[in-house]
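Enquirer: only the shape, not the letters, is given here:
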């Protein structure tokens, strides 16, 4: 049973008088008679209005109640009014707050973003519906219900809000009325009028059936529901915490899978594989050849990797390298808008899904306004979103195209599997690295030097493929679980 359903069930039990056996010999009919006498006196002295309230009979009873209780109507035991239905003139300052249904939130009065009205309009509304401490406000339009007990003496006016006032010198517990209105709100919403916007009329509120216990029993029920609400609040907090854990679990599990993969703990090492050091030597030779052929520029010597930089241990057959060691990173091919053809693919950062690397859509240059230079990328390049790197936007180019300069194209040397590097750049240790070195407060970025010098745990070529296969085998059901949570 959900927490709200549990609350409704408990409230219903309370208003049926089921949770305790009353030993009170006092009968609510006597209480009704006393209230009627006081009410008539106040009507005669014109202190409250003489509005018509329907009589109540057995057919109006909503459910069975104890024999010493009585069914009555709200207008028989309370002074029920409502606020203005007109729109007063608003002022910018030195006015009085005008409370509407929108200001009744979570059974509290919210004075933020409230509009102010003139003194003249305020005092005119006060004659109809002056709000005092311990009165109950009730939203009559829009989200019907959400009753609020006024806890402090503060002057304000009300519009399209029901007002339940205690008849002076009568034994009515306003907290009991508050709890009942909170409970019965669902029924009022279901039976509300209005095709465009739901509303309940003042007549409906005045004729609302109310189960009335003797005064002492009202207090017992109030104490009981207050205690229950403390426990329900704790349950609600635990449910919210559990829901948060449930929503975060797939993401945290995926992070753990990637971190295990980066540490060489996801697949067994095969001693027959060519070692990463041998692979690294071949990569270095290939890059030297590319420099000679003027495919890439001669690179500056990268700083040596120190023990302090290494974030965790890796298998003996692996090597720690810098990203620039295994790629042509930095040799960007920039293109001005006029050099980009109308049918060329142009990728912007918002077209990459965070945390998954999924390309949400591919748009041609003709579908966009190209005003700035773009980076050209090739098929199988790793594309890394450098702006707000915590969004974890990394993908593999399915074919050549152009991208915003907020995305770094990374062309890898043969022997380095692009999909493996994508997972490296999306892994927890790399996210921490990117976060620690990003610059800019509102729009943090990772710089070119920081990417070039980033540490990469490099396994043998065959093991890279095995790791990717294992990651994707394990991540697929995890992402399916994420989709289920979102639904």
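Expert: Ah, there it is. Small disclaimer: the values here were computed from a predicted structure and weren't measured.
Enquirer: alpha carbons only for contacts and neighbour counts from here, please
Expert: Noted.
Enquirer: show me how far the one helix or strand residue 478 maps to is from its chain's centre.
Expert: Secondary structure from DSSP states H and E places residue 478 in helix 461-486. Centroid separation for helix 461-486 versus its chain: 27 Å, with C-alpha atoms, centre = their mean, to the nearest Å.
Enquirer: so for that helix, what gets flagged as buried?
Expert: 461-465, 467-468, 471, 475, 478-479, 481-482 (16 or more other C-alpha atoms under 10 Å).
Enquirer: tell me how far residue 278 lies from residue 271.
Expert: 13 Å (C-alpha to C-alpha, to the nearest Å).
Enquirer: okay, the two: which has more neighbours?
Expert: The neighbour comparison of residue 278 against residue 271 (other C-alpha atoms under 10 Å) goes to residue 278, with 13 against 9.
Enquirer: count of neighbours near residue 194?
Expert: Counted with other C-alpha under 10 Å, residue 194 comes out at 10.
Enquirer: try residue 445
Expert: Residue 445 has 20 neighbouring residues, counting by other C-alpha under 10 Å.
Enquirer: now, which of the buried residues of helix 461-486 sits nearest residue 151?
Expert: Each of these was scored against residue 151 by C-alpha to C-alpha, and residue 482 proved nearest at 43.4 Å.
Enquirer: so what's that closest one up against?
Expert: 247, 250, 251 (C-alpha atoms under 8 Å, 6 or more residues apart in numbering).
Enquirer: relative to residue 38, which of those is nearest.
Expert: Nearest to residue 38, judged by C-alpha to C-alpha, of the contacts of residue 482 is residue 247 at 56.7 Å.
Enquirer: shouldn't that closest one be within a helix?
Expert: Yes - remark: residue 247 belongs to a helix, assigned using DSSP: H, G, I helix; E, B strand; the rest coil.
Enquirer: got another one to weigh against that:
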């Protein structure tokens, strides 16, 4: 089966009904990435000389500057009578063409992205109706359009259901990760061993170690930490554990330096300065850096090495105070002034401190003490880091906890990979169905059956994660 192709101008007519009394609270905007048409948030300000036009439900609409970024759609009934400027034109559709036919044509295979070359102008480029009208579109009968769109929507419903389920599984996986950390730091993840040296004795030996280093001039005496009050203690500890503060197990800490950097990341053997994003996502990412300004000598004291424990002192509300234990380092990277390096006593496992610091206990603490007027940039002081409450287990149990957590997190990562693969496969299948609808209609039925088969496969084999 083949269809004739026509110019879009034959089925679209630009609508230019001016608004006699423009209303700032009745404005339309078109979201990017084919996310639909919606009411623009009300802006209470002085209206300029922009002319607005009345738009009607069922009209096709697009943004001149962002059509190739997915800014197009069909005006829904609840926005009937709303307005937009000529920068967001609308079009009446010929009675022989369904509005969804144009919508899905632009969406299939991300066809809209190929339209970037049509944009004209200097500065902000735009795709004007005259350029848009010259696009060729397959044009079957209205009855054929209805039949194909019905099949597309049927598959789209299954696709949306599948993606919703995958999103839920992803959210549950995030909760599972936090539950693992919570159980770990409450002593519920591995059994206690009465033969382990109690953490209270461990603390005594750490204090003695620090005092000896101070006497030898290798450490500076620090200000005493505040005593732990009963009101601070969030839960009861198992036998052999003890409450302390991060400063109790810290030998020393140091912040980085504010270096002048280039805008691009460093490549070996260049030197780079890490961004906070290098330590924001549970694993050290050395590629998140900015190259040191050319002809600037690096301060080697700030070089980051494998095994370093780093905390961000400045970040968003959700990420400030996040930490990592640095893995293998292949680039020359330096500590920034927004990150702190901690050196702990060898009598504590820094990997245990790291999982505690990234658990909900620490996250809630940092949110409470962080300063800054904007959620996008909060700060915590070194003193606040030192005051973080630590449920400290015996050293041998710390090791067992870390081993168990790493094992469970590996499983979570595998489950996460399954979810990602399922999401990608579902998206690819959706695009295949759309593409075939416009290029190979004879196999639409086959694609729909394949979609049902794939959806069933995902549901039975990949979604039962918990």
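Expert: In hand now; what should we look at? If you're wondering where the values come from, they're calculated on a predicted model, not measured in any experiment.
Enquirer: which among the contacts of residue 482 of structure 1 end up buried?
Expert: 247, 250, 251.
Enquirer: adding distance to residue 110 of structure 1, write these out as JSON lines.
Expert: Listed next are these as JSON lines, based on distance: C-alpha to C-alpha, whole Å:
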{"residue": "247", "distance to residue 110 of structure 1": "30"}
{"residue": "250", "distance to residue 110 of structure 1": "37"}
{"residue": "251", "distance to residue 110 of structure 1": "36"}
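Enquirer: so what does residue 278 of structure 1 match up with in structure 2?
Expert: Applying TM-score structural alignment, one finds that residue 278 of structure 1 aligns to residue 201 in structure 2.
Enquirer: so for the helix or strand hosting residue 33 of structure 1, what gets flagged as buried?
Expert: Per DSSP H and E: residue 33 of structure 1 is located in helix 28-44. Neighbour counts over helix 28-44 of structure 1 (16+ other C-alpha under 10 Å) mark 28, 29, 31, 32, 35, 36, 39, 42 as buried.
Enquirer: map the last one across to structure 2 for me.
Expert: Just to be clear, that refers to residue 42 of structure 1. In structure 2, residue 42 of structure 1 lands on no residue (TM-score structural alignment).
Enquirer: please enumerate the helices of structure 1.
Expert: 3-15, 28-44, 74-77, 119-129, 174-190, 202-206, 215-262, 276-292, 418-426, 428-437, 448-452, 461-486 (DSSP state H).
Enquirer: closest to residue 398 of structure 1 out of those helices?
Expert: Ranking those by distance to residue 398 of structure 1, with C-alpha to C-alpha as the measure, places helix 418-426 first at 11.3 Å.
Enquirer: okay, the closest one sits on what stretch of structure 2?
Expert: Helix 418-426 of structure 1 maps onto residues 350-358 of structure 2, going by TM-score structural alignment.
Enquirer: hmm, residue 314 of structure 1 is touching residue 264, no?
Expert: Yes - in this structure residue 314 of structure 1 lies within contact range of residue 264 using C-alpha atoms under 8 Å: 6.1 Å.
Enquirer: more neighbours: which of those two?
Expert: Using other C-alpha under 10 Å as the criterion, residue 314 of structure 1 and residue 264 rank with residue 264 on top: 23 against 17.
Enquirer: show me what contacts that one?
Expert: 314, 315.
Enquirer: alignment lookup: it to structure 2.
Expert: Match for residue 264 of structure 1 (TM-score structural alignment): residue 187.
Enquirer: kindly report the same for residue 302 of structure 1.
Expert: In structure 2, residue 302 of structure 1 lines up with residue 225, judged by TM-score structural alignment.
Enquirer: in space, what's closest to residue 87 of structure 2 - neighbours in sequence excluded?
Expert: Counting by C-alpha to C-alpha, 6 or more residues apart in numbering, residue 64 is the residue found nearest to residue 87 of structure 2 once chain neighbours are left out, at 5.6 Å.
Enquirer: distance of that neighbour from residue 129 of structure 2?
Expert: 8 Å.
Enquirer: more crowded one of these two?
Expert: Ranked by neighbour count (other C-alpha under 10 Å), residue 64 of structure 2 and residue 129 place residue 64 first, with 22 against 18.
Enquirer: from memory the more buried one sits against residue 85, does it?
Expert: No - if you go by C-alpha under 8 Å, residue 64 of structure 2 and residue 85 don't touch, sitting 10.5 Å apart.
Enquirer: chain neighbours aside, what residue packs nearest to residue 312 of structure 1?
Expert: Once flanking residues are discounted, residue 312 of structure 1 sits nearest to residue 263: 7.2 Å by C-alpha to C-alpha, 6+ apart.
Enquirer: for the one you found, give its distance to residue 245 of structure 1.
Expert: Distance of residue 263 of structure 1 to residue 245 of structure 1, computed by C-alpha to C-alpha: 25 Å.
Enquirer: of these two, who's got more company?
Expert: A count of neighbours by other C-alpha under 10 Å puts residue 263 above the other of residue 263 of structure 1 and residue 245, at 16 against 12.
Enquirer: let me see the contact set for that one.
Expert: Applying C-alpha under 8 Å, 6+ apart, the residues contacting residue 263 of structure 1 are 312, 313, 314, 315, 457.
Enquirer: then residue 378 of structure 1?
Expert: Residues near residue 378 of structure 1 by C-alpha under 8 Å, 6+ apart: 397, 399, 400, 401, 411.
Enquirer: only whichever of the residues you listed are buried, select them in ChimeraX.
Expert: Command for ChimeraX, covering only those of the contacts of residue 378 of structure 1 found buried under the criterion 16+ other C-alpha under 10 Å:
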select :397,401,411
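Enquirer: that's all I had, so thanks and see you.
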